[in-house]
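**Student:** Quick one, fold the following:
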Amino acid sequence: MSTPKTMANTSGEFGRITRFFKPLAAGFAGARGLRDDAAVFGVPEGRELVVTTDAMVAGVHFFPDDAPGDIAAKLMRSNLSDLAAMGAEPLAYTLVTALPRGLPDSWLEAFAAGLGADQQQFGIALAGGDSVSTTGPVTLSVTAFGLVPAGRALPRWGGRPGDRVFVTGTIGDAALGLEIAYGRLDLPDEEASGHLLRRLRRPDPRTGIGPRLIGLAGGALDVSDGLVADLGHLCEESGCAALLQAEAVPLSDAARGAIDGDPARLALAITGGDDYELLFSAPESARDALAALSAAGGVAITEIGSLLPGEAGTVTVLDGTGAALPLTRRGWDHF
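**Tutor:** Okay, the predicted model is just below:
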């Protein structure tokens, strides 16, 4: 994403870059003002670089008529959530936009404004990227860079039998919000509907919690595919199984009202995905430290189960009576 020095940059690709994206790179020296073919930056001594990439496609990850600011927020925050799951602090990101030729500048202006707002909130800046046209749907990709103490990045494979399983925030809001967006769930409480839709469109990456889990968490990842599926991923990499207590899964008041005792909606909440909360294992001895971290960070950290010996990746979900909860799906799978 570079702008030639000799061009006026008032229209077309380079004009858009100058107008909408160059201001987003002003806070990061390594971006070199988006005047070169690549960013240049170093890593402080004693730190390592954590890199993650997520792509989003209209009609798959967001509705084509969603507000551009909401699209920007979800794109940015899904990547920030990956950094948090590794214990990394945000540093910079690159952006690739593949946009239809007829997309108006007003869309891009609102999209860039959404990115700018999140940059300020989460302390990250644009380092570069690429901009292309497409005959297909809007397609967007961010590669985010974070910093973590050398050798201390949180792995998925650090869970051990006997560890407790914890999750931040609340689960199921986004999945239930998607049902509202599709018109398959109608809640009389407009405030509750608004909360669920906001959590779908603007997740809350736990960037303040993730780095503080270093030294406390064993295995960690974020909940994107669904709580059950992602716990299964942690167990697969850690070589163990898990028990998940469905009654312990934290739900917002809005989600609890939407579920209203319906087992199918509860199953949707714990398998639907797009929560972007942190899911991790930790030894029982870490409970007090996690409670203190929760209080200091203002984010709930809830114990929801345990890891145990067994077939790697197996997750058994128990209901309030201790019986296995039958699930027709574990989570989202692109293929």
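**Student:** Please count neighbours and contacts with C-alpha atoms only from this point.
**Tutor:** Will do.
**Student:** all helices for the stretch 51-200 of the chain, in order.
**Tutor:** In order along the chain, the stretch 51-200 of the chain carries the following helices (DSSP state H, counting those that start in this stretch): 68-85, 105-122, 173-181, 190-201.
**Student:** and this one, so I can compare the two:
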Amino acid sequence: MSREASIIAALRGLADTPAARGLADDAAVIEIGGEALVLTHDAMVEGVHWLPGQDLADVAWKLVAANLSDLAAKGAEPIGVLLGFMLGAEDERFVTGLGEVLHEYLVPLLGGDTVAGGPPRTFGLTAVGRATHRPVPDRRGARAGDTLWLTGPVGAAMLGFEALRDGTAADSAAFRRPRPLLSEGRALAPLVSAMMDVSDGLLLDARRLADASGVTLAIDTAAVPISAPGDRRAEALRWGDDYQLLFTLPVHWKPPIPAHQIGEARPFAGSSLLINGTAPAPDDSLGYQH
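**Tutor:** Predicted structure coming up:
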């Protein structure tokens, strides 16, 4: 078990309210007065989530987008965000990028906190949304017989990171400024049996969905659309940061948006994931883990 998985397992003992969903979902869901509030929090660390010297306007955009992607996976409509900001160089560029992404998605800044510290610098953001469908989609709802779908290709963020790191002229926008699929999430919410966003790698996140649902997800990698060259398919399946939506539907149902069927859910059979019919090796991390 990774250090990240170990601490999450320990924290589950403290998260004993139904709103926490057993810390096995993208966000918490709080039922209040006939509404369901959806809350999520992500943090980003210099040198881990962005390159040292990267434009902080892009960092601000990605911080907000990653949180909004979690709301998208719940079919939620954003209400606002709270920012945890560490002071440092180029603060004005961060504020510029923050304004751009909040304007793009019509999301208000509600408050937050500023601190001094680092290096490295760390930023955190909490996003609050309103569920547009009840029950709110969950990672725990996939059932044997369901089909497994992905909204779009993976691998673009990997190529964008490499372009930015290497200073080439290739397009790096997918890594710098991902776009959360909010409208797609709202369209899918009434239909899916389970849904999550793909942030740490398709294979790793598929295993998380399977573990939460108690099923085996069988993935046909040839059916997965990728934005990378064919000889880099294995990397693209594990790299992450593409923020596509991964979801299951009852058999014979079709999604109301463009999406790709990449596999199916089966009764649990010893491994929560099958890749082209084979369980992954125990030492295969499948994606990004801290």
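**Student:** Pick the most buried one from the helices of the stretch 51-200 of the first structure.
**Tutor:** When you average the neighbours per residue for each of the helices of the stretch 51-200 of the first structure (mean count of other C-alpha atoms under 10 Å), helix 68-85 leads with a mean of 26.
**Student:** right, and the helices of the stretch 51-200 of the first structure - which one's nearest residue 222 of the first structure?
**Tutor:** Closest to residue 222 of the first structure of the helices of the stretch 51-200 of the first structure is helix 68-85 (C-alpha to C-alpha; 5.5 Å).
**Student:** Onto which residues of the second structure does the closest one map?
**Tutor:** The counterpart of helix 68-85 of the first structure in the second structure, using TM-score structural alignment, spans residues 56-73.
**Student:** Next, format the helices of the stretch 51-200 of the first structure as JSON lines and append distance to residue 156 of the first structure.
**Tutor:** Formatted as JSON lines, the helices of the stretch 51-200 of the first structure follow (distance: least, C-alpha to C-alpha, whole Å):
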{"stretch": "helix 68-85", "distance to residue 156 of the first structure": "9"}
{"stretch": "helix 105-122", "distance to residue 156 of the first structure": "24"}
{"stretch": "helix 173-181", "distance to residue 156 of the first structure": "23"}
{"stretch": "helix 190-201", "distance to residue 156 of the first structure": "25"}
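**Student:** The residue mapped onto residue 275 of the second structure from the first structure: what's its closest spatial neighbour, skipping adjacent residues?
**Tutor:** Using TM-score structural alignment as the criterion, residue 275 of the second structure maps onto residue 317 of the first structure. For residue 317 of the first structure, ignoring the flanking residues on the chain, the nearest one in space by C-alpha to C-alpha, 6 or more residues apart in numbering is residue 244 at 4.7 Å.
**Student:** Quick one: map the one you found onto the second structure.
**Tutor:** Match for residue 244 of the first structure (TM-score structural alignment): residue 219.
**Student:** ok, now which ones touch its match?
**Tutor:** For residue 219 of the second structure, the contact set (C-alpha atoms under 8 Å, 6 or more residues apart in numbering) comprises 262, 263, 264, 273, 274, 275, 276, 277.
**Student:** wait, doesn't residue 218 of the second structure sit right on residue 276?
**Tutor:** Yes. Here residue 218 of the second structure reaches residue 276: they are 7.1 Å apart, a contact under C-alpha atoms under 8 Å.
**Student:** which one of these two has more residues nearby?
**Tutor:** Shown here are residue 218 of the second structure and residue 276; by other C-alpha atoms under 10 Å, residue 218 has more neighbours (25 against 13).
**Student:** leaving aside the residues next to it on the chain, what's closest to the more buried one?
**Tutor:** Here the residue nearest residue 218 of the second structure, using C-alpha to C-alpha, 6+ apart, is residue 274, at 4.6 Å.
**Student:** Could you give the number of residues near the one you found?
**Tutor:** Per other C-alpha under 10 Å, the neighbour tally for residue 274 of the second structure reads 21.
**Student:** next one: the one 5 residues further on
**Tutor:** The burial metric for residue 279 of the second structure, expressed as a neighbour count using other C-alpha under 10 Å, is 15.
**Student:** So residue 109 of the second structure versus residue 8 of the second structure, what's the distance?
**Tutor:** Going from residue 109 of the second structure to residue 8 of the second structure by C-alpha to C-alpha, to the nearest Å gives 29 Å.
**Student:** ok so, going back, could you see which of the contacts of residue 219 of the second structure carry over to the first structure?
**Tutor:** Contacts conserved in the first structure for the contacts of residue 219 of the second structure, using both residues aligned by TM-score structural alignment, their matches' C-alpha atoms under 8 Å: 262, 263, 264, 273, 274, 275, 276.
**Student:** Need the overlap of contacts for residue 218 and residue 276 of the second structure.
**Tutor:** Joint contacts of residue 218 of the second structure and residue 276 (C-alpha under 8 Å, 6+ apart) do not exist.
**Student:** check contacts around the residue nearest the centre of the first structure.
**Tutor:** When C-alpha atoms, centre = their mean is applied to the first structure, the residue found nearest the centroid is residue 78 (2.9 Å). Going by C-alpha under 8 Å, 6+ apart, residue 78 of the first structure touches 54, 203, 205, 276.
**Student:** Could you provide those residues in a markdown table, with additional columns for neighbour count and secondary structure?
**Tutor:** Converted to a markdown table, the contacts of residue 78 of the first structure look like this (neighbours: other C-alpha atoms under 10 Å; DSSP: H, G, I helix; E, B strand; the rest coil):
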| residue | neighbour count | secondary structure |
| --- | --- | --- |
| 54 | 15 | strand |
| 203 | 23 | coil |
| 205 | 27 | coil |
| 276 | 34 | coil |
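**Student:** How about the contacts made by the closest residue to residue 69 of the second structure other than its chain neighbours?
**Tutor:** For residue 69 of the second structure, ignoring the flanking residues on the chain, the nearest one in space by C-alpha to C-alpha, 6+ apart is residue 180 at 4.6 Å. Residues near residue 180 of the second structure by C-alpha under 8 Å, 6+ apart: 65, 66, 68, 69, 72, 243, 244.
**Student:** Okay, the fourth one and residue 30 of the second structure: tell me how far apart.
**Tutor:** It stands for residue 69 of the second structure. Counting by C-alpha to C-alpha, the gap from residue 69 of the second structure to residue 30 of the second structure is 18 Å.
**Student:** try the fifth one
**Tutor:** Shown here: residue 72 of the second structure relative to residue 30 of the second structure, a distance of 16 Å by C-alpha to C-alpha.
**Student:** so who does the closest residue to residue 62 of the first structure other than its chain neighbours touch?
**Tutor:** Taking C-alpha to C-alpha, 6+ apart, and ignoring the residues beside it in sequence, residue 62 of the first structure has residue 71 as its nearest neighbour in space, at 7.0 Å. Going by C-alpha under 8 Å, 6+ apart, residue 71 of the first structure touches 62, 111, 201.
**Student:** Alright, calling it a day.
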